[in-house]
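Asks: Whatever this is, show me its structure:
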Amino acid sequence: MGLGSLRDDLNPLQRFGYEVRQVRKGRKITQGRLASGTGYSVAYVSKVESGKVMPSPKFARGCDHVFGTNGLFERLHPNAEGNAPEWFEPYLNLEREATAILDYSSTLFMGILQTSDYARAVIRAAHPREEPAEIEAKVDSRIGRRRVMERKNPPILWVVLHEACLRTLVGSKKVMHAQLERILRFAESPQVTIQVLTFNAGAPPSHLPFTLLRHRDKSMRLYSETPYRGHVADSEAAVSDAEATFDLLRATSLSPDDSLSFTRKVMEEYDT
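Replies: You can find the predicted model right below:
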């Protein structure tokens, strides 16, 4: 049995759930059997079918296995970034098209740089009541952002990391060691520059994280966050102030070479 007629009134998340439900019922498969076959709970299947939760890629592959649909649901899977909150979508669109990304991370590493285990620990801390499958969907979404650095012409990425990013124990020592190891590998790319702003540098020019994104038309956008949501600004005054702050951050940080040596030293401390 094929898919039902497409519903124009549904967003991609709802459409995926609708098609799962249609095929499941057409094959006379219960939610319990689908849950067992995909390795998820009945509650999770119900939420996916009602369009309330982003299905993980693993769940999509599991549907194909249970239904025998030969990769159909994996292809139908909504863009993983659809799991991001609505207010974050403008930033993701800008990130995908950026020619340069200038980021200041004050406490946690930016999403592009995160390992799966680090992202999982961060997301679990922010969403302690969500089911493991929902956490994994968010992890998949965040890790998917790496693709921007894997495209044919990746953007220039210049990141200033406050030492707090390196010192804040996220997950475990093992998780942090792997995270810092990833930072060092990332910095091997000619497109990537990493600098560390140490505690010894004193009060930082900014205590809040922010990101500047430049595009092909030379325009610049500023992304900043409050505790509950993010905001994209393109006003000349806001962007100019952020550029000046980023210049100060770079000037007061360790050099790129010294930053990598410092990062390597902190990474080795997590071995003890």
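Asks: only C-alpha atoms for contact and neighbour calcs from this point on.
Replies: Fine.
Asks: Please tell me how far the residue lying closest to residue 194 once chain neighbours are set aside sits from residue 12.
Replies: Distances taken as Cα to Cα, 6 or more residues apart in numbering place residue 159 nearest to residue 194, at 5.0 Å, with adjacent residues excluded. Note on residue 159: its distance to residue 12, by Cα to Cα, to the nearest Å, is 33 Å.
Asks: Which one's more surrounded, those two?
Replies: Neighbour tally, residue 159 and residue 12, criterion other Cα atoms under 10 Å: the higher count belongs to residue 159, 23 against 18.
Asks: what packs against the host helix or strand of the more buried one?
Replies: In the assignment (DSSP states H and E), residue 159 maps to strand 156-162. Using 3 or more Cα pairs under 8 Å, 6 or more residues apart in numbering; DSSP states H and E, the elements in contact with strand 156-162 are strand 100-105, strand 192-197.
Asks: Tell me which of those is the most buried.
Replies: Highest mean neighbour count of these: strand 192-197, a mean of 24 (counted as mean count of other Cα atoms under 10 Å).
Asks: Check which helices and strands that strand sits against.
Replies: When contacts are defined as 3+ Cα pairs under 8 Å, 6+ apart, strand 192-197 packs onto strand 156-162, helix 236-252, helix 256-269.
Asks: Proceed likewise with the subsequent sequence, for comparison:
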Amino acid sequence: MEQEPTGARRRLGAELRRLRVNAGLKLEDAARGLGCSTSKISRLENGKGVPRPAEVTALVAVYGGASGAEAEMLDRLVAESRTRGWWEPFTEGLRSDPHFLPAPGRYAAVETDATAVAAFDLTVLHGLLQTADYARAALRARLPDRPDREIDQLVDLRRRRREALTATPPLALDAVVDESVLARATGGAGVMAAQLDRLLDLAGSPGVTLRVLSFAAGPLRAHAGRFAILTVPPELGPDVVHTEGHAGETFLESGPDVATYRAVFDEVRAAALDRDGSLDAVVRYRDAHRAAVTGGSHERHARTTS
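Replies: Down below sits the predicted model:
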């Protein structure tokens, strides 16, 4: 079965790293043999960028070659690494931004390889949980200078990502949401009421676990910023932590970094409400936003008839 290009690149990188280590060579040795920089070898081993067949062939020769079956596998991985990912049509033409949109589609590419996502959010809901209207409001707030066309592309990308929750097997999502996310009227009260209705539906889906961190829990380490931990099959590479901030997004793959974020997530999940308490909180805020819509309509009607 063919892999998505990012998964193939990560698998290819892992194989190249294995061949180099088995040959007793360091990154510097490999770079010298290929006549390139160590950063190029590192990028290949980390599954970043599109590998060139001739370069991979030359690198394998530096490592002493590969057996027939092994060589066939490497050729297949190179070919699959050079295909287009499903997300690329959704990101064509999007301008990169060093702070807010450094690599459109990169998160979707990693998420495609993942089998599970553990996420903590304290400003807006995770993209997998968002309705189109909510996503549009959240993206417009984050990217105020982008044309509507680009915002629409990113909304469509999030819609397509949501299909993973109903795939076979589904992507497992363990989401902890700060209570402030439920209270904040992202997109207005009407959009928020519809979003929380959708959240209640998703909370009943196989593979989706929802917990709400109430205000009563007080501040925790997790409040330093939103993050998502993506569990990736070992053959495709290490697990990944994705974070966002004013300086842009970050992808962390080192063992100690991932372990730290797993400990933080375990802590915040333990402090959150249980399933029933979490659903009660969502219903309470859904009803409050719905009431705000009704109250606003009555107020406007009163003004027009006075």
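Asks: doesn't residue 106 make contact with the residue nearest to residue 194 of structure 1?
Replies: No. Counting by Cα atoms under 8 Å, residue 106 is not a contact partner of residue 159 of structure 1; they are 10.6 Å apart.
Asks: before we move on, back to that, export the helices and strands packed on strand 156-162 of structure 1 to a markdown table and append columns for distance to residue 169 of structure 1.
Replies: Listed next are those as a markdown table, based on distance: least, Cα to Cα, whole Å:
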| stretch | distance to residue 169 of structure 1 |
| --- | --- |
| strand 100-105 | 15 |
| strand 192-197 | 17 |
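Asks: Residue 63 of structure 1: which of those strands is closest?
Replies: With Cα to Cα as the measure, strand 100-105 is the member of those nearest residue 63 of structure 1 (37.2 Å).
Asks: Off-centre distance for the helix or strand just after the closest one?
Replies: Toward the C-terminus, strand 100-105 of structure 1 is succeeded by helix 116-126 as the next helix or strand (DSSP H and E). Here helix 116-126 of structure 1 is found 10 Å from its chain centre; the criterion is Cα atoms, centre = their mean, to the nearest Å.
Asks: what's the mean gap between helix 116-126 of structure 1 and the aligned bit of structure 2?
Replies: In this overlay with structure 2, the average offset of helix 116-126 of structure 1 from its partner residues is 1.3 Å by mean Cα distance after the TM-score superposition for structure 1.
Asks: Where does the next helix or strand along the chain from that helix end up in structure 2?
Replies: Next along the chain after helix 116-126 of structure 1, taking DSSP H and E as the criterion, comes helix 132-144. Per TM-score structural alignment, the counterpart of helix 132-144 of structure 1 in structure 2 is residues 148-160.
Asks: Next, the mean deviation of that stretch compared to structure 1.
Replies: Comparison of stretch 148-160 of structure 2 with structure 1 after fitting gives an average deviation of 2.2 Å (mean Cα distance after the TM-score superposition for structure 1).
Asks: Against residue 17 of structure 1, how distant is the counterpart of residue 136 of structure 2 in structure 1?
Replies: Under the alignment (TM-score structural alignment), residue 136 of structure 2 pairs with residue 120 of structure 1. Distance of residue 120 of structure 1 to residue 17 of structure 1, computed by Cα to Cα: 24 Å.
Asks: likewise residue 210 of structure 1?
Replies: Applying Cα to Cα, the value for residue 210 of structure 1 to residue 17 of structure 1 is 35 Å.
Asks: neighbour-wise, which of those two wins?
Replies: residue 17 (23 against 20).
Asks: Identify the residues contacting the closest residue to that one other than its chain neighbours.
Replies: Once flanking residues are discounted, residue 17 of structure 1 sits nearest to residue 49: 3.7 Å by Cα to Cα, 6+ apart. Taking Cα atoms under 8 Å, 6 or more residues apart in numbering, we find residue 49 of structure 1 in contact with 14, 16, 17, 18, 19, 20, 21.
Asks: one more time with 10 Å
Replies: 13-22, 24, 31, 43, 55 (Cα atoms under 10 Å, 6 or more residues apart in numbering).
Asks: and residue 169 of structure 2, helix, strand or coil?
Replies: Following DSSP: H, G, I helix; E, B strand; the rest coil, we place residue 169 of structure 2 in the coil state.
Asks: what does it align to in structure 1?
Replies: For residue 169 of structure 2, the residue aligned by TM-score structural alignment is residue 153.
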